[in-house]
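> Sequence first, predicted model second:
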Amino acid sequence: MTTPSLPGFTEHRVRVDAGVTLHAAVGGAGSPVVLLHGFPQTHLMWRHVAAGLAADHTVICPDLRGYGASDKPAETGPDVYSKRTMARDVVRLAAALGHDRFTLVGHDRGALVAFRAAMDHPDTVTGALFLDVLPTLDMWDALHGVSGAIGFHLYLMAQAPGLPETMIQSSADTFFAHFLDAWTKRPDAIPAEVRAHYLAASAAAVPSIVADYRASAGVDVDHDTADKEAGNRLAMPVTVLQQDWGAALGYHAQSLWSSWTDDLEHRTVSCGHFMAEEDPRLIADEIRALAAR
């Protein structure tokens, strides 16, 4: 499958682990910013944000391990798709491109990778921006009762290998299209050609996407729990932008995030889940503000 490109960006393939190479688009000049995509997307979700940021930043947009044009190793153990492993990939990618310190931005699944990178590599991540997500440990606590049905896919993909992969592969376009339709307030924010790319890329990556989610019901919880019990906190400036899911699910997002950091900017936004595509100017402005702190 041919990966659409970001105009003006250079495509790279960088080995980050034994048998694992990441695809990344790199452009611009200035202090580095790494942008991590969410589900069910690829680095192309940053096409508008990256174009604006490249005027004054070096912008690195990888496909995460298991997604898009990056390698998709078999899930031979729980650590293969742990957020700790995926975060290490990102740090190694940036280092290979010449950047030992950078501002890190993540959306959805990419935000969970960014959270783990910020926890594990505080001397590398100078600032972290998380888009529309809760830390893994808090996410599971927030899903309860019938309102938790909004996260049905989290429970499906948490099951043992075999069942979720078979179910999703049997109707991959319908499954992934559901989220593109349900989670956006502006359908025109994801044009037909981009939507087709997301669906094709996701259908080709079902086992690795499921493995990513399965890790978040196991080893990722263990890592978050260990940090929480040890009193570990995010050491860098943190910005969080979220929809107002709290009213529906019964939690206070800012309080949950405050338990992980003393330096928090938390704001509720009016756009849908795919906010980098629905309001790219807002997201680019927030990234610039964070990088300048």
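On my side now, so go ahead. Residues are numbered from 1 along each chain as shown.

> contacts and neighbour counts: CA atoms only from here.
Noted.

> How is H266 assigned, secondary-structure-wise?
strand (DSSP: H, G, I helix; E, B strand; the rest coil).

> List the contacts of it.
Residues in contact with H266 (C-alpha atoms under 8 Å, 6 or more residues apart in numbering) are T239, V240, L241, Q242, Q254.

> Reformat those as JSON lines; add secondary structure, neighbour count and distance to G66.
Listed next are the contacts of H266 as JSON lines, based on DSSP: H, G, I helix; E, B strand; the rest coil; neighbours: other C-alpha atoms under 10 Å; distance: C-alpha to C-alpha, whole Å:
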{"residue": "T239", "secondary structure": "strand", "neighbour count": "21", "distance to G66": "26"}
{"residue": "V240", "secondary structure": "strand", "neighbour count": "23", "distance to G66": "25"}
{"residue": "L241", "secondary structure": "strand", "neighbour count": "21", "distance to G66": "25"}
{"residue": "Q242", "secondary structure": "strand", "neighbour count": "22", "distance to G66": "25"}
{"residue": "Q254", "secondary structure": "helix", "neighbour count": "18", "distance to G66": "30"}
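
> try it against this one:
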Amino acid sequence: MTPTIPGFDHQRIQVADGVALHTAVGGSGSPIVLLHGFPQTHLMWRHVAADLAADHTVICPDLRGYGASDKPADTDRATYAKRTMAADIVALARALGHERFALAGHDRGALVAFRTGLDHPAAITHLACLDVLPTLDMWEVMRGTSAAIGFHLYLMAQPPGLPEQLIAAAPDVFFGHFLDLWAHHPTAIPAHIRAAYLDACREAVPSIVADYRASAGIDVEHDQADRDAGNLLDMPVTVLQQDWGAALGFDAQALWSAWAPELAHTTVNCGHFMAEEAPERVIAELRKLLAR
């Protein structure tokens, strides 16, 4: 049986032609949308969502191409652009009756959240991004041997064919590698949740690769255009990150500050999967953000 977030209703919501997002919704009050990262699904928010649902309407979708959401074929370079995925999230919120909402994302979901904040500022009241850099900055700072930690970024940036075949040949080994490597506290992802993540990824290799391929192409173009135009995130922004900036030779807070004038940047002592490894801290920081 597929795990669920207790007390949440699950539904499929149409957000674009031929694309519906599997979404868990719970609680009542001012809305907040939570976007998952790689190689996960909306289940990564299970602890945080349950707490926030005490006084917020909490909306947890699987991103297009992930989990139980639709996975359109990558026939256009914009199909998995973060701009397209951001439009999905705004459409999702509107379908649920919310013109304005808070938005938090982790990893890939944080890149979608970042793009949503730039493209749809009137819709986003508060923004949180967990353990990621904006796409343009990420590519600019990754270099030398330290970039080996991001080998998957370069693999999935290759033209269609090779990365899909390599990953599909051993999907559990590939996706499981990141679940094992990036978690400082492996017990934070119990066996049944890990199995659900691997099951979902196994069925989504082409769309996951397409998501990453977009981040080496069209997403960079969109970020560069915003940088050139001086566009900024004008809502209160919280960024939570591991202490990996100094280790990789760059100042993550300074990079984020260039995009977000109202930034609160905090280091969290855990692995990459902080909503599962340190949920109490994530909850506390999101509640501080929502009070700003």
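Right, received. Where do you want to start? Since the model is a prediction, treat every value here as computed from it, not as a measurement.

> what's the TM-score for these two chains?
The TM-score (TM-score structural alignment, normalised by the length of the second structure) is 0.99; 292 aligned residues with a C-alpha RMSD of 0.7 Å.

> Which of the contacts of H266 of the first structure sits closest to E229 of the first structure?
For these, the residue nearest E229 of the first structure by C-alpha to C-alpha is Q254; the value is 20.0 Å.

> Need the nearest residue in space to the counterpart of the closest one in the second structure, chain neighbours excluded.
Superposed on the second structure with TM-score structural alignment, Q254 of the first structure falls opposite Q253. In space, and not counting its chain neighbours, Q253 of the second structure is closest to H265: 6.2 Å by C-alpha to C-alpha, 6 or more residues apart in numbering.

> quick one: the one you found from A49 of the second structure, how far?
Remark: distance between H265 of the second structure and A49 of the second structure (C-alpha to C-alpha, to the nearest Å) = 21 Å.

> my guess is P261 of the second structure meets N231, correct?
No. P261 of the second structure lies out of contact with N231 (C-alpha atoms under 8 Å); the separation is 11.0 Å.

> residues in contact with the nearest residue to P122 of the first structure once chain neighbours are set aside?
Nearest non-adjacent residue to P122 of the first structure, counting by C-alpha to C-alpha, 6+ apart: A235, 6.2 Å away. Contacts for A235 of the first structure (C-alpha under 8 Å, 6+ apart) come out as A118, M119, P122, T261.

> same thing but at 10 Å, please
Neighbour list for A235 of the first structure: 118-119, 121-123, 125-128, 260-263 [criterion: C-alpha atoms under 10 Å, 6 or more residues apart in numbering].

> Tell me which of those residues you also see in the second structure.
Retained in the second structure: A118, M119, P122, D123, V125, T126, G127, A128, W260, T261, D262, D263, out of the contacts of A235 of the first structure (criterion both residues aligned by TM-score structural alignment, their matches' C-alpha atoms under 10 Å).

> Mind giving me the ChimeraX command for buried ones among the residues you listed?
This is the ChimeraX syntax for the buried subset of these, where burial follows 16 or more other C-alpha atoms under 10 Å:
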select :118,119,122,125,126,127,128,260,261
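
> Inside strands: which ones of the kept ones among the contacts of A235 of the first structure?
Within those, residues falling in strands by DSSP state E are V125, T126, G127, A128.
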